[in-house]
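**Q** 3D, please:
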Amino acid sequence: MREQEKSITLLGNQGTKYPQDYAPEVLETFVNKHPDNDYFVKFNCPEFTSLCPITGQPDFASITISYVPGERMVESKSLKLYLFSFRNHGDFHEDCVNVIMKDLIKLMDPKYIEVWGKFTPRGGISIDPYCNYGRPDTKWEQMAEKRMLWHDMYPEKIDNR
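**A** Alright, predicted model coming up:
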């Protein structure tokens, strides 16, 4: 079995157990076959749910994760299970996107990553937190700064989701 395949235990596993609370330990990586190429990998999770830490009411969002991989990449089924683990987890919207980003940085040390949550309105207002990171002392750190400064200059049409 190739080295890359040894580190993946969830993909193809028919006995998958869904975590009942925040579970960063389910995240798995595999070797990036093209670490010398700069390219984006984008995940869209339109059915993200978490709980309000005060009221316990569910919050719904579309979470977008875009990253430029380094040596390792996140395995998509493990990411799905990880994002599912927020379902019964109480955190504010801003905390959710920052925790997701920090867990993925710790897991795979990407060159660049950004996480954007577009939460459905509750109480007549929606919250769309955005965070990013670029590897220090590289062009990616500079890119992170520029994308942060310009990230929402042309917001999308609000359609009440």
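**Q** only C-alpha atoms for contact and neighbour calcs from this point on.
**A** OK.
**Q** and residue 155, how many neighbours?
**A** When neighbours are defined as other CA atoms under 10 Å, residue 155 has 7 of them.
**Q** where does it fall, helix, sheet strand or coil?
**A** Three-state assignment for residue 155 (DSSP: H, G, I helix; E, B strand; the rest coil): coil.
**Q** can you map out the strands along the chain?
**A** Taking DSSP state E to define them, one finds strands in the chain at 29-31, 41-51, 58-68, 72-74, 112-119, 130-134.
**Q** now residue 70: how far from residue 113?
**A** Applying CA to CA, to the nearest Å, the value for residue 70 to residue 113 is 11 Å.
**Q** Here is the second sequence; please produce its structure so I can put it next to the first one:
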Amino acid sequence: MSDRKDVERLTHLGSEKTTYTFEYNPQLLETFDNNHPNRDYFVKFNCPEFTTLCPKTGQPDFATLYISYIPDKKMVESKSLKLYLFSFRNHGGFHEDAVNVILNDLVELMDPRYIEVWGKFTPRGGISIDPYVNYGRPNTKYEEMAEKRLLYHDMYPETIDNR
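**A** Okay, here's the model as predicted:
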């Protein structure tokens, strides 16, 4: 077993009794300490099974979410992130709102140096919506990085093969 105190307080990881919450719940998110806070590096999550509900029709919307961040002192634990994202299942919100809420919750949770969330939603009615949002810590090089990445985030779009 680990002697790290930050790992001991994780409640979801390793639990044999996972409870899935069907309503939006940011309290599901948990952190652990970054063992390399002296270095900039990206952590990227690819979440191909994200679902939320259209706030008007109640129909499900499906997306692949890409969450990338440069941690500072805290990092998000992946199982807690999975459970948190699952909590959007019965949550009514537009695509643009969902990615902004996720970003806001993760900034509040971790206070990362930089973070971005990109939702690539499957088409409905012949149109897809792919909102992108980012954040760089104010008054740092990461704020400048966020501005540049926002301006150029889709300059070289990848081949879409999931639609």
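**Q** TM-score for these two?
**A** The TM-score (TM-score structural alignment, normalised by the length of structure 1) is 0.97; 161 aligned residues with a CA RMSD of 1.0 Å.
**Q** now the strands of structure 1 in JSON lines, with mean neighbour count and distance to residue 146 of structure 1?
**A** As requested, the strands of structure 1 are arranged in JSON lines below (neighbours: other CA atoms under 10 Å; distance: least, CA to CA, whole Å):
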{"stretch": "strand 29-31", "mean neighbour count": "19", "distance to residue 146 of structure 1": "28"}
{"stretch": "strand 41-51", "mean neighbour count": "16", "distance to residue 146 of structure 1": "19"}
{"stretch": "strand 58-68", "mean neighbour count": "20", "distance to residue 146 of structure 1": "15"}
{"stretch": "strand 72-74", "mean neighbour count": "20", "distance to residue 146 of structure 1": "24"}
{"stretch": "strand 112-119", "mean neighbour count": "23", "distance to residue 146 of structure 1": "12"}
{"stretch": "strand 130-134", "mean neighbour count": "22", "distance to residue 146 of structure 1": "10"}
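**Q** And these: which comes nearest residue 97 of structure 1?
**A** Taking CA to CA, strand 112-119 is the member of the strands of structure 1 nearest to residue 97 of structure 1, at 6.0 Å.
**Q** which part of structure 2 lines up with that closest one?
**A** On structure 2, the counterpart of strand 112-119 of structure 1 by TM-score structural alignment is residues 114-121.
**Q** State which helix of structure 1 is the longest.
**A** helix 93-108 (DSSP state H).
**Q** Now that one on structure 2. Mean distance?
**A** Superposed on structure 2, helix 93-108 of structure 1 shows a mean distance to its aligned partners of 0.3 Å (mean CA distance after the TM-score superposition for structure 1).
**Q** report the angle between the axes of that helix and strand 130-134?
**A** 30 degrees (axes from the mean of the first three to the mean of the last three CA atoms, to 10 degrees).
**Q** Report the inter-axis angle for helix 93-108 of structure 1 versus strand 41-51.
**A** Angle between the axes of helix 93-108 of structure 1 and strand 41-51 is 130 degrees (criterion: the same axes, to 10 degrees).
**Q** mind putting the strands of structure 1 in CSV, distance to residue 80 of structure 1 included?
**A** Converted to CSV, these look like this (distance: least, CA to CA, whole Å):
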stretch, distance to residue 80 of structure 1
strand 29-31, 13
strand 41-51, 8
strand 58-68, 11
strand 72-74, 10
strand 112-119, 15
strand 130-134, 20
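**Q** any idea how far the closest residue to residue 42 of structure 1 other than its chain neighbours lies from residue 119 of structure 1?
**A** Using CA to CA, 6 or more residues apart in numbering and skipping residues adjacent in sequence, the residue nearest residue 42 of structure 1 is residue 66, 4.3 Å away. Distance, residue 66 of structure 1 to residue 119 of structure 1, by CA to CA: 17 Å.
**Q** again with residue 158 of structure 1
**A** 12 Å.
**Q** Can you tell me what the residue nearest to residue 42 of structure 1 aligns to in structure 2?
**A** Correspondence of residue 66 of structure 1 to structure 2, assessed by TM-score structural alignment: residue 68.
**Q** Residue 43 is in contact with its match, correct?
**A** Yes: taking CA atoms under 8 Å as the definition, residue 68 of structure 2 is a contact partner of residue 43 at 5.5 Å.
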